[in-house]
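Participant: Sequence first, predicted coordinates after that:
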Amino acid sequence: MTVNEFLAWIEGREGRWELFEGELVEKRPERPAHTETKRRTAAALKGAIRRVGAACHVTKDGSIVRISESTAFEPDAVIYSGERAERDTVEVPAPTVVVEVLSEGTEARDRGPKLAGYFSLPSVAHYLILDPEQRTVEHRWRGAGGRIEREALTDGPLRLDPPGLAFFVEELFAPV
């Protein structure tokens, strides 16, 4: 299946799906820690955008990022810059920041094919992998010479530049 066929196929369909190398992958139901982390992350990103007045937007749940003609992922949150996408658009144009929240059984995909796939897109500057159980953020970003850098954070400030956003890691997770 191609991404264009996939986008037509998911229209109005129940459940959450991704396409990996032409094959459909159904996403598992989420646990409360996962959904709460997604909600708090979207709120933290929106707050950071508001504080600096950045010309970017946050999407979550249901936004598709096209990696290739046969692969499309549905991240847990995405920031993209420029004009706001049309209301009925599912595909996110030129993502800058991509967020995945680890769930049972997703770690290998999130740190393997998704990491490589997201950074194959020239627009992606940051990839955040959140672990709601360990309350950690693995921050990957495009460094000097295109090298992918990595840091693991459990607290304190996190800066995403571009697009020039800053927030505290603690904002991403429910209070203990």
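Facilitator: Happy to help now that I have it.
Participant: okay, CA-based contacts and neighbour counts for the rest of this
Facilitator: OK.
Participant: Just give the number of residues close to the closest residue to D131 other than its chain neighbours.
Facilitator: Closest residue in space to D131, ignoring its immediate chain neighbours: L102 at 5.3 Å, by C-alpha to C-alpha, 6 or more residues apart in numbering. L102 is flanked by 21 other residues according to other C-alpha atoms under 10 Å.
Participant: correct me, but L102 touches P132?
Facilitator: Yes - between L102 and P132 there is a contact under C-alpha atoms under 8 Å: 7.1 Å.
Participant: Give me the common contacts of these two.
Facilitator: H34 (C-alpha atoms under 8 Å, 6 or more residues apart in numbering).
Participant: Now do the buried residues in the biggest helix by length in the chain.
Facilitator: In the chain, taking DSSP state H as the definition, the longest helix is helix 32-52. Buried residues in helix 32-52, defined by neighbour count with 16 or more other C-alpha atoms under 10 Å: 33-42, 44-46, 48-49.
Participant: Next, the angle helix 32-52 makes with the next helix or strand after that helix.
Facilitator: With elements assigned by DSSP states H and E, the helix or strand that comes after helix 32-52 is strand 56-60. Counting by axes from the mean of the first three to the mean of the last three C-alpha atoms, to 10 degrees, strand 56-60 points 170 degrees away from the direction of helix 32-52.
Participant: Okay, one more to line up with it:
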Amino acid sequence: MMGHALRQPGFSLEDFLAWEETQPERHEYLHGETFAMVGARRVHNLVAGNLYMVFRQHLRGTPCAVLMETMKLRVADDALFYPDVFVTCDRQDLRTEREFTAPTLIAEVLSPSTEAYDRGQKFAQYRRLPSLREYVLVSPETREVLLFRRDSAHGLFTLHDFSTAPALECASIGCTVPLVDVFEGIDPLPDEPSAEMPPSGA
């Protein structure tokens, strides 16, 4: 989750990487500016963890890796991010320990402070990645689940809204994720039925 800018344009990516090694917190980098990562809320971590676990279990035994927000994703020489969850099947990525460059799927969990950025400027940067096939946005607050899928013929991303569907269909990795698994552990919305056990003798 990105915070306010700490440095102004002109800070090179190499300078940023060297500087961040000395910092206790993580930062993202875009067009010479450095942004502190703000702390995530409980629901954010739960949804990101749910996606990670489902993807990892599905891809177990395949030449793909599922990574979380502590891993750097380098888009280009002017952009570096920490996606909430991403999947890579690239051979070079599977050998690296520091910066990943060829994700197949990226998922971001939305929050009020970063939603506009994740939908807009960050997605614009992610679209620069030729390897990217799908981009997933999940809102714990509204239960919105959106997937942008790249058309293989024209390279354009098409929106698929799974918010009211029974499951999220991630075609790029052949994974179907029931929405109940995406939001497991999250308190129900006011108009949703409670999952509590009925009273004894009911």
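Facilitator: Thanks, I have the structure now. Being a predicted model, the structure only gives us computed values, none of them experimental.
Participant: TM-score of the superposition?
Facilitator: TM-score for the superposed pair, counting by TM-score structural alignment, normalised by the length of structure 1: 0.88. Supporting figures: 172 aligned residues with a C-alpha RMSD of 1.7 Å.
Participant: which residue in structure 1 lines up with C170 of structure 2?
Facilitator: Aligning on TM-score structural alignment places C170 of structure 2 opposite L160 in structure 1.
Participant: give me every residue that touches the equivalent of G49 of structure 2 over in structure 1.
Facilitator: Using TM-score structural alignment, the partner of G49 of structure 2 in structure 1 is R39. R39 of structure 1 makes no contacts at all, as judged by C-alpha under 8 Å, 6+ apart.
Participant: measure R39 of structure 1 to V169 of structure 1 for me?
Facilitator: 14 Å (C-alpha to C-alpha, to the nearest Å).
Participant: got it, and H139 of structure 1?
Facilitator: The gap separating H139 of structure 1 from V169 of structure 1 is 11 Å, by C-alpha to C-alpha.
Participant: shared neighbours of those two, anything?
Facilitator: By C-alpha under 8 Å, 6+ apart, H139 of structure 1 and V169 have these common neighbours: L153.
Participant: how about the strands of structure 2, start to end?
Facilitator: Taking DSSP state E to define them, one finds strands in structure 2 at 2-7, 27-30, 33-37, 65-68, 72-76, 79-81, 85-88, 99-100, 103-109, 134-138, 145-150, 157-161, 167-170, 175-178.
Participant: how about these in TSV, adding mean neighbour count?
Facilitator: As requested, the strands of structure 2 are exported to TSV (neighbours: other C-alpha atoms under 10 Å):
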stretch	mean neighbour count
strand 2-7	14
strand 27-30	24
strand 33-37	20
strand 65-68	20
strand 72-76	20
strand 79-81	23
strand 85-88	24
strand 99-100	18
strand 103-109	24
strand 134-138	23
strand 145-150	21
strand 157-161	14
strand 167-170	18
strand 175-178	16
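Participant: Save these as a markdown table, and put in distance to R127 of structure 2 too.
Facilitator: Shown next, in a markdown table, are the strands of structure 2 (distance: least, C-alpha to C-alpha, whole Å):
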| stretch | distance to R127 of structure 2 |
| --- | --- |
| strand 2-7 | 19 |
| strand 27-30 | 14 |
| strand 33-37 | 20 |
| strand 65-68 | 19 |
| strand 72-76 | 9 |
| strand 79-81 | 12 |
| strand 85-88 | 14 |
| strand 99-100 | 15 |
| strand 103-109 | 11 |
| strand 134-138 | 9 |
| strand 145-150 | 9 |
| strand 157-161 | 8 |
| strand 167-170 | 17 |
| strand 175-178 | 21 |
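Participant: wait, what's in contact with the closest residue in space to D93 of structure 2 that isn't next to it in sequence?
Facilitator: Residue nearest to D93 of structure 2 in three dimensions, not counting chain neighbours: F100, with 5.4 Å by C-alpha to C-alpha, 6+ apart. By C-alpha under 8 Å, 6+ apart, the residues touching F100 of structure 2 are M71, K72, L73, R74, D93.
Participant: What does F100 of structure 2 correspond to in structure 1?
Facilitator: Taking TM-score structural alignment, the alignment pairs F100 of structure 2 with V92 from structure 1.
Participant: what does P130 of structure 2 give?
Facilitator: Match for P130 of structure 2 (TM-score structural alignment): P122.
Participant: Quickly note the distance from that match to I10 of structure 1.
Facilitator: In this view, P122 of structure 1 and I10 of structure 1 are 26 Å apart by C-alpha to C-alpha.
Participant: likewise A116 of structure 1?
Facilitator: Distance, A116 of structure 1 to I10 of structure 1, using C-alpha to C-alpha: 24 Å.
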